[in-house]
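Asker: just coords:
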């Protein structure tokens, strides 16, 4: 049964991956056709074609390797300086440029002269290239907010999950009390597991964030109104100053950062509950911010990845995960001993995270990624507007093909990084159990 569920999880992830890729390419396809650009091919996957069918002027198909997809647009690059589409050169770098330019016109047909990608205004090209990643962002937001508002997310409440017996600086990262540690204010006041705090210093509180902020801001005598066994009681703890985890402007804990603040000494109970739309949007914002930080931090993860793949290093929980690793995690999720709705929610969150990663990764201003073409169109628009302001001749379209040598280098780096993640996912995978 375990093997069957694992295979089912991997198969579902593969299906979700195909849908995400097809959804991405649909964004490019629909906007390209909207602006009159001819699109000969719409393909999901790479490698040998498994199935294809032509509808109108576009061939739609599925290829064997579900690791990406593409649409082929006519005239991605402008002709060379001499106005020719093809040229000959003994320089390998120049050859890359000419090969890319030639490929952009290899399916040119009579009448296509007015349907070339590079002839469209820069803002239209930006929309076409942005539409693909944007579709992934839409899917990520829909999945994430849908899970938050239906299945729910873990959130802390004002119910007491446990009371600390003594005062320990959180920077010490220990749990056991030592001789000489003072009694915690919560324990001294008689706070017990299962109590629900309803008011602090006479002011009602119904969420953990508000209660936590008020505790941190108080040093000295305080009053707690609690519900215990269906009855309301009042406790009178005396809060003390202690080193506690620092919070950022959004109320999130900052890793390995501590500040002196008021301290009571109890743990809040966590529950899984549906969030409001506002709370869901806030959580989505946190997810995007974490995603941006993860993309920026990718180069710094390479040494740990290498050690995990080829050495005896530990695979960290925040280590980059590839398609194989994500599929493996999906298989693990299917085997979790939790309610079915939690499994469904976890799987949907994996797909949401994957789509957000696709959006952020493709927005990097580097060829051959979508962000590289966006950057080229924006640079062209800037050059033309500057020339117009200073009444200079129109510099014409920016020749993105000249950046193809850089694109090959970037692609090579990405391929090497992908292979490194693949090896790490196979020999030392990230596990959730």
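Answerer: Okay, I see it. Computed from a predicted model, the values in this text were never measured in an experiment. Numbering: from 1, shown residues only.

Asker: alpha carbons only for contacts and neighbour counts from here, please
Answerer: Will do.

Asker: would residue 77 count as being in a strand?
Answerer: No: Residue 77 is assigned coil when assessed by DSSP: H, G, I helix; E, B strand; the rest coil, not a strand.

Asker: these two touch, right, it and residue 397?
Answerer: No: contact criterion CA atoms under 8 Å: residue 77 and residue 397 do not qualify, at 9.0 Å.

Asker: Which one of those two is surrounded by more residues?
Answerer: Taking other CA atoms under 10 Å, residue 77 and residue 397 do not tie; residue 77 has more neighbours (24 against 21).

Asker: can you tell me how far that one sits from residue 130?
Answerer: Distance of residue 77 to residue 130, given as CA to CA, to the nearest Å: 17 Å.

Asker: And residue 299, by the same measure?
Answerer: 25 Å.

Asker: When the two are compared, which one has more neighbours?
Answerer: residue 130 (22 against 10).

Asker: so who does that one touch?
Answerer: 28, 363, 370-371, 374 (CA atoms under 8 Å, 6 or more residues apart in numbering).

Asker: How about residue 204?
Answerer: The contact partners of residue 204, by CA under 8 Å, 6+ apart, come to residue 198.

Asker: swap in residue 267?
Answerer: 160-164.

Asker: Equivalent analysis for residue 200, please.
Answerer: Residues near residue 200 by CA under 8 Å, 6+ apart: 211, 214, 222-225.

Asker: can you tell me which helix or strand the closest residue to residue 217 other than its chain neighbours belongs to?
Answerer: Closest residue to residue 217 apart from its sequence neighbours, by CA to CA, 6 or more residues apart in numbering: residue 262 at 5.8 Å. Assigned by DSSP states H and E, residue 262 belongs to strand 253-263.

Asker: what distance separates that strand from the centre of its chain?
Answerer: Here strand 253-263 is found 27 Å from its chain centre; the criterion is CA atoms, centre = their mean, to the nearest Å.

Asker: Could you list the buried residues of the helix or strand just after it?
Answerer: On the C-terminal side of strand 253-263, the closest following helix or strand by DSSP H and E is strand 266-273. For strand 266-273, burial by neighbour count (16 or more other CA atoms under 10 Å) applies to 266-270.

Asker: Okay, one more to line up with it:
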């Protein structure tokens, strides 16, 4: 029951994120005098709507996105184009259909309120406003969590000593018969020990110590503080397969000791928040760039292969993860709620990065078109040539349709994988 409740709560959070994104486009478009006829969350058949002023606000049946409809997205044909022989090429039909749909809502009294008539910097602001609303929401959530509650930080104090060496990816913590004892257990480590020195070096954080352990092998002297006294131990580190730090789906042979650290919540200052969120943005951008490489893994997962923890997820998969977070009984309720908010912030960060890609039909594609128009006009002014006029984004619609088909196909692939072989917390 808690899983279902968690899924519903997180799903509502995702719908809010979509509505919040479109609100950015809506507010800035209206601020610059562009007429907006529709503000919709979802696609397909309208299940609820209400018209207020000149804009219809509503919810549609397929909750996988949203949009606002601004009049005059594309400029009309130039005069010289009307005299050319009509082409029957499919891409020409696409261009003219897109141009005609853009002009459908333009009434004579609204002819001065079209999107393409606005200066490039205004159009850039309108298109950036949506992704930046997601960024603002993500930064707000992360900042509240990092400064108000802190980040779970491993310390140099031992929480658990592995009794034996288990193979990488093992789904049990019990030691099978014949399993060799872990180097930490053989050396006499105990929970509560605080590591003071490792191989003659002092370390300030667990992350630094972990890297040193992974790079070591053979007999290594270790000094721990136990019950107020320093105790010298000798650990005979072994080499074993463990997940890579940056890519957990891959394994590498590293030094293994067999310790788990205790963790504490450490509140972050402004500097720490900026650094942490900057790292999140960089990691998210890296994952977005890697999306095409994930296709074989997704196909494999659909047909019974392993679904990696860092596999892409859609709205269904993200909602399922939210449900699992709420339902888990291994952590407290407050921690579960924080994890759900962190997951929602991560989704918003992904929406920001993804929509900034400079390809149509994404927001970044429209930004690139407006920026190119501005550059073209400035160059024409410098060389004293006539103003080339607005950049005709309609000419790129065949490319936009092709990209849309690819995105739809990828979304369906992720949806099927989320249903038949979902990413889980385990």
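Answerer: Yes, it's here. This is a predicted model, so every value here is computed, not measured.

Asker: before we move on, back to that, and the strand holding residue 262 of the first structure, what's buried?
Answerer: Buried positions in strand 253-263 of the first structure, judged by neighbour count with 16+ other CA under 10 Å: 258, 261-263.

Asker: repeat for stretch 28-47 of the first structure
Answerer: Using 16+ other CA under 10 Å as the burial criterion, the residues of stretch 28-47 of the first structure that qualify are 28-29, 31-32, 35, 37-45.

Asker: Which two of these have the greatest separation?
Answerer: For the buried residues of stretch 28-47 of the first structure, the maximum inter-member distance is 24.9 Å, found between 35 and 45 (CA to CA).

Asker: where does the corresponding residue of the first structure for residue 25 of the second structure land in three-state SS?
Answerer: Counting by TM-score structural alignment, residue 25 of the second structure corresponds to residue 28 in the first structure. Secondary structure state of residue 28 of the first structure, per three-state DSSP, is helix.

Asker: just checking, residue 28 of the first structure touches residue 129?
Answerer: Yes: contact criterion CA under 8 Å: residue 28 of the first structure and residue 129 qualify, at 6.2 Å.

Asker: where along the second structure do the helices fall?
Answerer: Per DSSP state H, the second structure carries helices over the ranges 2-31, 90-103, 120-148, 183-187, 206-214, 270-289, 295-302, 315-327, 333-355, 363-382, 397-420.

Asker: among these, which is nearest residue 232 of the second structure?
Answerer: Using CA to CA, the nearest of the helices of the second structure to residue 232 of the second structure is helix 183-187, at 9.8 Å.

Asker: what's the distance between that closest one and the middle of its chain?
Answerer: On the basis of CA atoms, centre = their mean, helix 183-187 of the second structure sits 40 Å off its chain's mean C-alpha point.

Asker: Residue 377 of the second structure contacts residue 383, doesn't it?
Answerer: No: contact criterion CA under 8 Å: residue 377 of the second structure and residue 383 do not qualify, at 10.1 Å.

Asker: Comparing the two, which residue is more hemmed in?
Answerer: In terms of neighbours (other CA under 10 Å), residue 377 is the more surrounded of residue 377 of the second structure and residue 383; the figures are 18 against 8.

Asker: What does the more buried one correspond to in the first structure?
Answerer: The equivalent of residue 377 of the second structure in the first structure is residue 384 (alignment by TM-score structural alignment).

Asker: Surely residue 342 of the second structure touches residue 140?
Answerer: No: counting by CA under 8 Å, residue 342 of the second structure does not reach residue 140; the two are 10.7 Å apart.

Asker: Between the two, which is the more surrounded one?
Answerer: The neighbour comparison of residue 342 of the second structure against residue 140 (other CA under 10 Å) goes to residue 342, with 17 against 13.

Asker: aligned partner of the more buried one in the first structure?
Answerer: That one, residue 342 of the second structure, aligns with residue 349 by TM-score structural alignment.

Asker: Pull the contacting residues for its match.
Answerer: Counted by CA under 8 Å, 6+ apart, residue 349 of the first structure has contacts 143-144, 147.

Asker: Going by distance to residue 116 of the first structure, which of those wins?
Answerer: Nearest member of the contacts of residue 349 of the first structure to residue 116 of the first structure, counting by CA to CA, is residue 143, at 35.5 Å.

Asker: With adjacent residues omitted, what lies nearest to that closest one?
Answerer: residue 352 (5.6 Å).

Asker: for residue 85 of the first structure, same thing?
Answerer: Beyond its immediate neighbours in the sequence, the residue positioned closest to residue 85 of the first structure (CA to CA, 6+ apart) is residue 79, lying 4.9 Å away.

Asker: burial count for that neighbour?
Answerer: For residue 79 of the first structure, the neighbour count with other CA under 10 Å is 20.

Asker: So it versus residue 104 of the first structure, what's the distance?
Answerer: Remark: distance between residue 79 of the first structure and residue 104 of the first structure (CA to CA) = 10 Å.

Asker: Then residue 114 of the first structure?
Answerer: From residue 114 of the first structure over to residue 104 of the first structure the distance is 14 Å, taken as CA to CA.

Asker: of the two, who's got more company?
Answerer: It is residue 104, of residue 114 of the first structure and residue 104, that has more neighbours when counted by other CA under 10 Å, with 22 against 12.

Asker: Against residue 38 of the second structure, how distant is the equivalent of the more buried one over in the second structure?
Answerer: Using TM-score structural alignment, the partner of residue 104 of the first structure in the second structure is residue 102. Computed as CA to CA, the residue 102 of the second structure to residue 38 of the second structure distance reads 13 Å.

Asker: Find the nearest non-adjacent residue to the alignment partner in the second structure of residue 405 of the first structure, please.
Answerer: Aligned by TM-score structural alignment, residue 405 of the first structure pairs with residue 398 of the second structure. With CA to CA, 6+ apart as the criterion, residue 398 of the second structure has its nearest non-adjacent residue at 5.6 Å, and that residue is residue 91.

Asker: Residue in the first structure paired with that neighbour?
Answerer: Residue 91 of the second structure maps onto residue 93 in the first structure, by TM-score structural alignment.

Asker: any residues in contact with both of residue 77 and residue 397 of the first structure?
Answerer: Contact with both residue 77 of the first structure and residue 397 is made by residues residue 118, according to CA under 8 Å, 6+ apart.

Asker: Hmm, the residue nearest to residue 143 of the first structure is touching residue 138, no?
Answerer: No: with contact defined as CA under 8 Å, residue 352 of the first structure and residue 138 do not form a contacting pair (9.6 Å).

Asker: neighbour count winner among the two?
Answerer: Ranked by neighbour count (other CA under 10 Å), residue 352 of the first structure and residue 138 place residue 352 first, with 26 against 16.
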